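Participant: dropping a prediction and its sequence here:
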Amino acid sequence: MPATADESGSRLPPSFRVTDEMADWARQHAPNVPWTTTAAFIDYWTAQPGSKGRRCDWTATWRNWMRREQATIERHPGFRGTPVQTIVAPIRAARPNEVEVCSKHRGQRAGSCGLCRAERIAADTG
């Protein structure tokens, strides 16, 4: 028997926006997640092909996405979120013309060193 429209879900609607209730929920449950995460969420699910891009409850999917981002930030305090967020919201240097350098990896910026991030993730999953 084929699934009904409700059972198979729907694509993310183009009108998807964070409501006041969702914003209140995020302030309480995902306080460290930057708002650029919602733009990454929308881009990801809009680009997801076929049945992978279908969900029954987009608000619940957004809440789960925010929970995962909050957990990542808590596990890796130096990690500023997804690579998209790192590009969109770069880490500011202590002084306008001064760039802090990673103490472990020459040529990398402190706080956004991809090599340090990869080592932290590998240690956490290993």
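Facilitator: That came through, no problem. For clarity, every value in this text was computed on a predicted model and none was experimentally measured.
Participant: alpha carbons only for contacts and neighbour counts from here, please
Facilitator: Will do.
Participant: residues in contact with the closest residue to Arg67 other than its chain neighbours?
Facilitator: In space, and not counting its chain neighbours, Arg67 is closest to Ala30: 6.2 Å by Cα to Cα, 6 or more residues apart in numbering. Contacts for Ala30 (Cα atoms under 8 Å, 6 or more residues apart in numbering) come out as 66-67, 69-70.
Participant: just the buried positions in the longest helix seen in the chain, please.
Facilitator: For the chain, the helix that runs over the most residues, judged by DSSP state H, is helix 58-75. Buried positions in helix 58-75, judged by neighbour count with 16 or more other Cα atoms under 10 Å: 58, 62-63, 65-67, 69-70, 72-73.
Participant: by contact count, what packs against that helix?
Facilitator: helix 20-29, helix 36-47 (3 or more Cα pairs under 8 Å, 6 or more residues apart in numbering; DSSP states H and E).
Participant: and the last one, how far from the chain's centre?
Facilitator: What it means is helix 36-47. In this view, helix 36-47 has its centroid 9 Å away from the chain centroid, taken as Cα atoms, centre = their mean, to the nearest Å.
Participant: so Pro31 versus Arg67, what's the distance?
Facilitator: Distance, Pro31 to Arg67, by Cα to Cα, to the nearest Å: 10 Å.
Participant: before we move on, back to that, most packed of the helices and strands packed on helix 58-75?
Facilitator: Burial of the helices and strands packed on helix 58-75 is given as mean neighbour count (mean count of other Cα atoms under 10 Å); helix 36-47 ranks first at a mean of 15.
Participant: report all helices and strands that that helix contacts.
Facilitator: Against helix 36-47 (3+ Cα pairs under 8 Å, 6+ apart) you get helix 58-75, helix 83-88.
Participant: next one for the comparison:
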Amino acid sequence: MKQAEQSEFPNYEASTLPYVCWYQNDFLGGVRGMRAHEIGIYTILLNEIYARGRPLDLSPERLARLCGCDKRTFISVLEMLITEGKILNLACGLWNKRCENVFRERAQLLEQKSFAGRSSAQKRKKINAKIQHLLDTCPTDDELNSKAQNEEKETPNGVSQKTDVFYDTPPHSSTHSSTTTSLKGHRLPANWVGDIHAAILEGLSEEQARWQEKKFRDYWHAKSGQQALKVDWSATWRNWYRREIERLRENQERLCALSSGSNTVSCNTQEEALYRNLINYQAK
């Protein structure tokens, strides 16, 4: 009952799946002319090989019980299947060539899918690193606001520096000391209204400009002490909405960078879907 072919087949247990492509026309053509119990034994042997992913190295008694028949009937049918080449009797057990082809194709598809997954993960890692780098290098809104407030504390916008004025006098006149002029600041008036038209010309929409005007008024009315005193509130308002325009531009650039990264990830997702469809590959 042994065949001359004694080569060992590799183990395909890692490539087993709970389903297999069953081509009914090929199967019917292969079992045509066989009796019912022969078809049953042949079908059970094929499914056992598909389920285990390796040759069947069980005893004839055990195989006969799996097929639901007596040992004598099983051995008779098995000899017929081996003679017709439907079952290979190898040194490592019973095997089938069609099962081997299915396992080999499935192993190749799994390897391709694994490679595609690793490539996709590497691309996503590079994209995330690039985006994180952009986020780390761009200053946050809190940092920008803190920097702007510090600038206002150091030199209030619209306030001229103290200027020493020297007057030339004849040599015989006494030397006069230099005089300095200083301007006193005041709080934001309760009826203050920002220049909306100027903010729109700089780049804000009318809705954004009016919203910034409201924030500006609430912010400075809530301030107390020396920090709430300004000499030129028009200049302070101008610097306020210009900083807002710069912040909006930086956010727009950041969103563009994130959008380009999302498109690349979407392409990778389409590649993964293609390889998932390969699992249902049908051999011609």
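Facilitator: All right, it came through fine. Because the structure is a prediction, the values reported are computed rather than measured.
Participant: overlay them and tell me the TM-score.
Facilitator: The TM-score (TM-score structural alignment, normalised by the length of structure 1) is 0.51; 74 aligned residues with a Cα RMSD of 2.7 Å.
Participant: related to what we said a few turns ago, post-alignment, the longest helix of structure 1 versus structure 2, mean distance?
Facilitator: The superposed helix 58-75 of structure 1 is, by mean Cα distance after the TM-score superposition for structure 1, a mean 0.5 Å from where its aligned residues fall in structure 2.
Participant: angle of that helix against helix 36-47?
Facilitator: Taking axes from the mean of the first three to the mean of the last three Cα atoms, to 10 degrees, one finds helix 58-75 of structure 1 and helix 36-47 inclined to each other by 130 degrees.
Participant: residues in structure 2 matched by helix 58-75 of structure 1, start to end?
Facilitator: Alignment of helix 58-75 of structure 1 against structure 2: residues 233-250, by TM-score structural alignment.
Participant: coming back round to it: ok, and the contacts of Ala30 of structure 1 in structure 2?
Facilitator: Among the contacts of Ala30 of structure 1, the ones whose aligned partners also touch in structure 2 (both residues aligned by TM-score structural alignment, their matches' Cα atoms under 8 Å) are Gln70.
Participant: tabulate the contacts of Ala30 of structure 1 in JSON lines, adding columns for distance to Glu119 of structure 1.
Facilitator: Shown next, in JSON lines, are the contacts of Ala30 of structure 1 (distance: Cα to Cα, whole Å):
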{"residue": "Met66", "distance to Glu119 of structure 1": "24"}
{"residue": "Arg67", "distance to Glu119 of structure 1": "23"}
{"residue": "Glu69", "distance to Glu119 of structure 1": "19"}
{"residue": "Gln70", "distance to Glu119 of structure 1": "20"}
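Participant: so how far is stretch 48-66 of structure 1 off the chain centroid?
Facilitator: 14 Å.
Participant: show residues contacting that stretch.
Facilitator: 6-12, 22, 26, 30, 33, 37-38, 41, 45-47.
Participant: need the helices and strands packed on helix 58-75 of structure 1 in CSV (columns: distance to Phe79 of structure 1).
Facilitator: Formatted as CSV, the helices and strands packed on helix 58-75 of structure 1 follow (distance: least, Cα to Cα, whole Å):
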stretch, distance to Phe79 of structure 1
helix 20-29, 18
helix 36-47, 14
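Participant: one step back: mind putting the helices and strands packed on helix 36-47 of structure 1 in CSV, distance to Cys116 of structure 1 included?
Facilitator: Below are the helices and strands packed on helix 36-47 of structure 1 laid out as CSV (distance: least, Cα to Cα, whole Å):
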stretch, distance to Cys116 of structure 1
helix 58-75, 14
helix 83-88, 14
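Participant: out of these, which is closest to Ile121 of structure 1?
Facilitator: Closest approach to Ile121 of structure 1 among those (Cα to Cα): helix 58-75, 9.2 Å.
Participant: you'd agree Trp192 of structure 2 is in a helix?
Facilitator: No - remark: Trp192 of structure 2 does not belong to a helix; assigned using DSSP: H, G, I helix; E, B strand; the rest coil, it is coil.
Participant: aligned counterpart of it in structure 1, please.
Facilitator: In structure 1, Trp192 of structure 2 lands on Phe16 (TM-score structural alignment).
Participant: that's all I had, so thanks and see you.
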